[in-house]
Every structure is written in C-alpha cells, then in structure tokens.
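Student: Dropping the sequence and predicted coords here.
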Amino acid sequence: MTGLPAGRLCIVSIGECMVELAPAATPGQLKQAFAGDTFNTIYYTKLLRPDWHARYLSRVGADQISADMLAQMAAHGLDVSHIRKSETRTVGLYLISLANGERSFAYWRGQSAARQLAEDPQLVAAAIADADIVFFSGITMAILEPDTLAGFLDAIATARKAGKTIAFDPNMRPRLWRDADEMRETIMRAAAASDIVLPSFDEESAQFGDIGPSATIARYQAVGAASVVVKNGPGAVCYAHCGQSGEVQPDPVGQLVDSTSAGDSFNAGLFAGLAQFGRIEPAIELASGVARQVIGQRGALVPLDLDALQR
C-alpha cells in the first residue's frame, strides 16, 4: 500500500453502531446519541471528505430506535443501503462514565443485531465490491457469531487480493472474547489480511507484551501488514510505511474533556490525510489534529473545525 489516490473514493466501514448514553453538561443527566468504533470512523471520514462515498455495513433491528439510528446515519450522508434489519433483535447500548476526561464503559449488547452482520456472505461481498478502502476492527470480529467469523475474514482477504486497501484497528476488548488467546490469534489473522494496521500501544502492550511501539510495528509487519501506525495517547505516533519509519509528536492537548472516539477519529484523519498528501507524516499530523479537536468536546461524535485543521 503506497498511499490512497486523490479524488473521490468509496470507503466501507464494517461493524456495530450502538445507542450511546453519555454524561450531559448538567450533572446527573444523560444525553442519548449513536456511536461505535467503526461508525465513529466513517462519520469523521465523511466530515473530512464529503466528496467520498461512505458506506456503513452493519445490521439493526426493526424497531423505532433502529429506525432512528438509520435516519441519523443517512442524515450524515452515509450509504446505509446494505444494512439489513433483524425481526428478533435490536441495537446494543452502552453507558459512558467520565473521570477527569478519561472514559469507562458499561455495555448491553447481547441482543445486538450487528452480531448477525456477516450471516449473508453475498451481502458482505456486494457491500465491498466497489470499495477502494475497507475498514473494520477487533470489535467487529469480537461481536460476530463464531460460525460467521471465518467467512468474514475470507471476504476481507479476497477483497485485498482484488486490490482494495484493507484497514484494520485491532481495538481489543477482552471481555467480548471467549479468552485472550482466541482474541490474540484472531487479531493477528486479521492483520495478515490488511494493508494498514492502526493499533493503540497501551492495548498492544497489555495484550501482547510489546515493550515499545517498535515491537508492535515489527509484529504486524511480520504477518504482512504494509503500513503500521501506532497510536500512543499524548506520546509520539510511531509508524512504518512504504519502507520508511519514524515518529510524529502530536501537539499538546489544550483540555481533555472526553477521550471517547480519540482513536476512531484519528483513523479517519489518517485516511483523509493519506489521500490528500500522499505522505505519511502530514497524514499523521492531520489525524492527530482531528483527535485533538474530538477529545476537547463531549461525546463520540462532535463537530470539527475543518478550517483549523488545514492551517
């Protein structure tokens, strides 16, 4: 993967969108929204590149909250034509708790229709057939029913062989997996089918024992990832891309309000930056700028000052 072509692209993001309940500005009150890691990324990608065709692949229920979710996706300019409805399930829900800007989550997702998103292999194939970029995460895989996961990864590998750019964020949530060994093995299988891997060092250190971002990069390169960009909170973003390696130190964060969606928005900024600049370091700088704006506001989906990002 040498970069993303300039101009209008089609990006398909695959995963789960949930009902989000987050602390409101008034203490003791909650604000409802819709969010989820891969949905957050496609949302910010569309904000940054309104000229791109942005499609979300998931599954929802046939109830009102699911209809509201689909309506909001469409209002953001997303293509929801490949999202099917389940008559027996609904959408998942999560609650954010904040302490000094850092978030923790409680989830209710056993009933989530998104667990069935890969049940129809033909639908998955059709959804990504015209894609230039296909994006998914560790959470995407963790929620899938076990008998559909292998087929999903086969579809991803086939798409890469067909010349599509596959981007993957390991986004590890151990509680969603049967055990840590299964999680690690599946994460590495997904990375082996991907061009771009976008890990977060704190997770990689905790789950794989990496002693530094360079170890994370080497592990993913060893299975065939062409580009690895390691997010590291306020620390330097380390990368290996097209035979180059290095690091980019993000500008300091003015005020941390809510770290929800920091990595998801970074991913979107990286995609947009690679297409705009064709070079990795300015793409990382743009991605860091997007994340910096996002964590300075409450909630997973927030407005961006696009003019400030170009200065």
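Tutor: Looks like it came in fine. Residues are numbered from 1 along each chain as shown.
Student: When you work out contacts or count neighbours from here on, use the C-alpha atoms and nothing else.
Tutor: Noted.
Student: Need the three-state assignment for P252.
Tutor: Secondary structure, DSSP: H, G, I helix; E, B strand; the rest coil: P252 is coil.
Student: Surely it and G235 touch.
Tutor: No: when contacts are counted by C-alpha atoms under 8 Å, P252 is not listed as touching G235 (9.4 Å).
Student: For the chain, just list every one of the helices.
Tutor: For the chain, applying DSSP state H gives helices covering 37-48, 64-75, 121-128, 138-143, 146-161, 180-192, 201-208, 213-222, 262-277, 280-294, 306-309.
Student: helices or strands up against the third one?
Tutor: What that stands for is helix 121-128. Contact here means 3 or more C-alpha pairs under 8 Å, 6 or more residues apart in numbering; DSSP states H and E; on that basis helix 121-128 packs against helix 146-161.
Student: Which stretch among the helices of the chain approaches T26 most closely?
Tutor: Ranking the helices of the chain by proximity to T26 (C-alpha to C-alpha) places helix 280-294 first, at 19.9 Å.
Student: hmm, back to that, so between P252 and G235, which is more surrounded?
Tutor: Set side by side, P252 and G235 show more neighbours around G235, with 14 against 11, by other C-alpha atoms under 10 Å.
Student: contacting residues around that one?
Tutor: Residues near G235 by C-alpha atoms under 8 Å, 6 or more residues apart in numbering: 249-250.
Student: again, but for the one 10 residues further on
Tutor: Contact analysis of S245 by C-alpha under 8 Å, 6+ apart lists 238-239.
Student: In this structure A131 contacts I11, no?
Tutor: Yes: taking contacts as C-alpha under 8 Å, A131 lies within contact range of I11: 5.6 Å.
Student: Against that first model, consider the following:
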Amino acid sequence: MVELAETGPATYRRSFAGDTFNAAWYARRALPEGWDVAYATCIGTDAVSDEMAAFMAGEGIATDTLRRIPERGVGLYMIALKDGERSFAYWRGQSAARLLADDPDWLDAVLGGAAHVHVSGITLAILAPEARRRLIDALARARTAGVTVSLDTNIRPRLWENEESCRAALTACAEASDLLLPSFDEEAVLFGDATPEATLSRYRQAGARVVVVKNGAAQILGWSDPAGEVRVDAVPDTAVVDTTAAGDSFAGAFLAAHLTGADLGAAITRAARVAAGVVGAHGALVR
C-alpha cells in the first residue's frame, strides 16, 4: 500500500508499506546473500503500481510473483499518532490485492514455488469469504507439497465482516500453518484467552510446530517441537515514537533467524531487538 506517515503538523512522507510487505522487507535485510525474498500480491497497471513494483525491486525483493490487474490500483493508508500509538485511515476499496486469490492457477504456482510462505490475518481479512477459503486451501496444498507456512494473526476487527468469520478464518489458516505469531492482547479479545499460555496451547492444538506469543512490553512466550517452551524478556521500550510495523518487523527478523537455523530463544531475541528499534522511529520501514 501507499503509506502516508506524519512528519510534522499537516506534513506527511509518502512511502510504500503494508504488514506482510514490511515483514518481507525486514526479512530481506536480515537474511544473508543467497536467500531470495519475493512478494506475491496483485497490483494495478497504473503509474503508482509501477512505482511500487520498482520500489520493491530496488529493495532486493523479487517482483516476478506480482500479478497485474487492469482497472485496479493499490491501497492507501494514513498513519495518525498519539503518544506513540498509531491509528490508521484506509482507502483500499478498489485495491488489486483484494483479488489475490481470484486466480487459483497463479496462486498455486507462486505458493508452490516457494520454500516458505508468510501470510497475515490482514491478508485474510481483505478477501471475500470464498476467496479467503481458496487462499487457505492453496496454503494447505503448498504445505502438503513441502512448503512451510507462517501466519501472523494480526487481528484488525474493523476489516472483518464479524467476529465469527474472523475466528473461523484464523483457525482454519492456523491449521494450514507450521508457525504462528500471535499477539496476546488481540487473541484475548477475539478468542477469550486468559493467558499467553492459553493462546500458545490453542495454536499447538491446531497443529503448529512453532508458536511465538508476543505480549507488548511483557515477556515473550515461545514453543517449538521438539525444543519445548522458552521465555524471552522483551527489550524495554525506552522511547516509543511510532509503533507502526512493530509486529511486522518482529515477524521478518524472526523468520530470517529461524529459517537460517537459529534456536528459538535466539530467534526471538533478535526479533525483539529489531522491533524495539523500529518503534523508536517514524514509519514502517526503518533503516
């Protein structure tokens, strides 16, 4: 999406961002040479879509997995900040990304060509219910073929038609995923989890092999099979400027560490440090 981030009174900086793209960007920065990162989505054929694709390529992210849709464009969002916490205004009714799962052959091709695929709850939320089901089914097929799948639940209630649909889709996608990255505060509201341990247990029961439960400035709870449970202290938030992309940067840094062989505790620690740096600056992509 096009991001407008406030830099002063009535002044904004334009850039490109979005939760899964942010994760890909941070993963690309953390991964060593020889690892390829690609972004699979739909964009338009207009000038802004061209500029977005060029930006991705310039950041080292492959764009041969983009699908172009005429008469559609890209979404836009504006960040508003109050005491470091962000809120968003969105314009994306005609976003091409909403048609991500409308071409099953393309979807199977891009997912099946990956070693690892990362999706989020926002990915699911912006799709029509039938398209949402197609995406989850395609993820399950890719996983059966040997692709590993991660899901950042990233729950945004305003994007969903209702809570029941949100719970059902996240549960179904969790069952098609190997690695889960939930945030306890969001899970507690939607699923009624009383503790981070309850969130971890629920996703373990869904079949996840790795679960990392983020909990703001509190301790991070992780579990993997067969290593078991670990607890990692979050990096203190000494100067929170903008929490945009805190979870996305955590996801990208964690996946880079995990996929290159770091043990669970080390991967969580690296991710927490990256996220702590991100919230100390404006915008989603902090260099």
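Tutor: It's in. Computed from a predicted model, the values in this text were never measured in an experiment.
Student: After superposition, what is the TM-score?
Tutor: Once superposed, chain against chain, the TM-score is 0.96 (TM-score structural alignment, normalised by the length of structure 2); 285 aligned residues with a C-alpha RMSD of 1.2 Å.
Student: Settle it for me: which of A131 and I11 of structure 1 has more neighbours?
Tutor: Taking other C-alpha under 10 Å, A131 of structure 1 and I11 do not tie; I11 has more neighbours (25 against 22).
Student: D130 of structure 1 matches what in structure 2?
Tutor: Under the alignment by TM-score structural alignment, D130 of structure 1 pairs with G113 in structure 2.
Student: do N40 of structure 1 as well
Tutor: Using TM-score structural alignment, N40 of structure 1 pairs with N22 in structure 2.
Student: I figured that match hits A245, correct?
Tutor: Yes: with contact taken as C-alpha under 8 Å, N22 of structure 2 and A245 are classed as touching, separated by 6.8 Å.
Student: anything in contact with each of these two?
Tutor: 284-285.
Student: how near is the residue lying closest to Y94 of structure 1 once chain neighbours are set aside to L306 of structure 1?
Tutor: Excluding its sequence neighbours, the residue lying closest to Y94 of structure 1 (C-alpha to C-alpha, 6 or more residues apart in numbering) is Y107, at 4.3 Å. Y107 of structure 1 sits 32 Å away from L306 of structure 1, going by C-alpha to C-alpha, to the nearest Å.
Student: do R59 of structure 1 as well
Tutor: From R59 of structure 1 to L306 of structure 1 the distance is 31 Å (C-alpha to C-alpha).
Student: out of these two, which sits in the busier spot?
Tutor: Higher neighbour count among R59 of structure 1 and L306: R59, with 27 against 11, using other C-alpha under 10 Å.
Student: show me what contacts the more buried one?
Tutor: R59 of structure 1 neighbours (C-alpha under 8 Å, 6+ apart): 16, 83-86, 113-117.
Student: Can you tell me what I295 of structure 1 aligns to in structure 2?
Tutor: Under the alignment (TM-score structural alignment), I295 of structure 1 maps onto V279 of structure 2.
Student: Let me know whether that match touches T243 as I believe.
Tutor: Yes: using C-alpha under 8 Å, V279 of structure 2 makes contact with T243 at a distance of 4.7 Å.
Student: Buried ones in stretch 16-32 of structure 2, by neighbour count?
Tutor: 16-31 (16 or more other C-alpha atoms under 10 Å).
Student: Roughly how far does I11 of structure 1 sit from P252 of structure 1?
Tutor: Counting by C-alpha to C-alpha - I11 of structure 1 and P252 of structure 1 are separated by 30 Å.
Student: typo on my end, V91 of structure 1
Tutor: Counting by C-alpha to C-alpha - V91 of structure 1 and P252 of structure 1 are separated by 36 Å.
Student: one step back: next, count neighbours for the match of I295 of structure 1.
Tutor: 25.
Student: For it, list the residues it contacts.
Tutor: If you count contacts by C-alpha under 8 Å, 6+ apart, V279 of structure 2 has them with 239-246.
Student: Now render those residues as a markdown table, adding neighbour count and distance to A62 of structure 2.
Tutor: Shown next, in a markdown table, are the contacts of V279 of structure 2 (neighbours: other C-alpha atoms under 10 Å; distance: C-alpha to C-alpha, whole Å):
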| residue | neighbour count | distance to A62 of structure 2 |
| --- | --- | --- |
| A239 | 12 | 34 |
| V240 | 17 | 32 |
| V241 | 19 | 31 |
| D242 | 23 | 28 |
| T243 | 22 | 27 |
| T244 | 28 | 24 |
| A245 | 24 | 21 |
| A246 | 24 | 23 |
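Student: which of these lies closest to L127 of structure 2?
Tutor: Closest approach between the contacts of V279 of structure 2 and L127 of structure 2, by C-alpha to C-alpha: A245, at 21.3 Å.
Student: And the counterpart of that closest one in structure 1, how close does it get to A268 of structure 1?
Tutor: Counting by TM-score structural alignment, A245 of structure 2 corresponds to S261 in structure 1. Going from S261 of structure 1 to A268 of structure 1 by C-alpha to C-alpha gives 11 Å.
Student: Identify the farthest-apart pair in the contacts of V279 of structure 2.
Tutor: Longest span within the contacts of V279 of structure 2, C-alpha to C-alpha: A239 and A245, 15.6 Å.
Student: E145 of structure 1 pairs with which position in structure 2?
Tutor: E145 of structure 1 maps onto A128 in structure 2 when the alignment is built from TM-score structural alignment.
Student: what about that match, distance to R98 of structure 2?
Tutor: Taking C-alpha to C-alpha as the measure, A128 of structure 2 falls 8 Å from R98 of structure 2.
Student: Same question for V279 of structure 2.
Tutor: For V279 of structure 2 relative to R98 of structure 2 (C-alpha to C-alpha), the value is 28 Å.
Student: could I get the helices of structure 1 as CSV with distance to L98 of structure 1?
Tutor: Below are the helices of structure 1 laid out as CSV (distance: least, C-alpha to C-alpha, whole Å):
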stretch, distance to L98 of structure 1
helix 37-48, 18
helix 64-75, 24
helix 121-128, 36
helix 138-143, 21
helix 146-161, 33
helix 180-192, 26
helix 201-208, 19
helix 213-222, 27
helix 262-277, 14
helix 280-294, 15
helix 306-309, 27
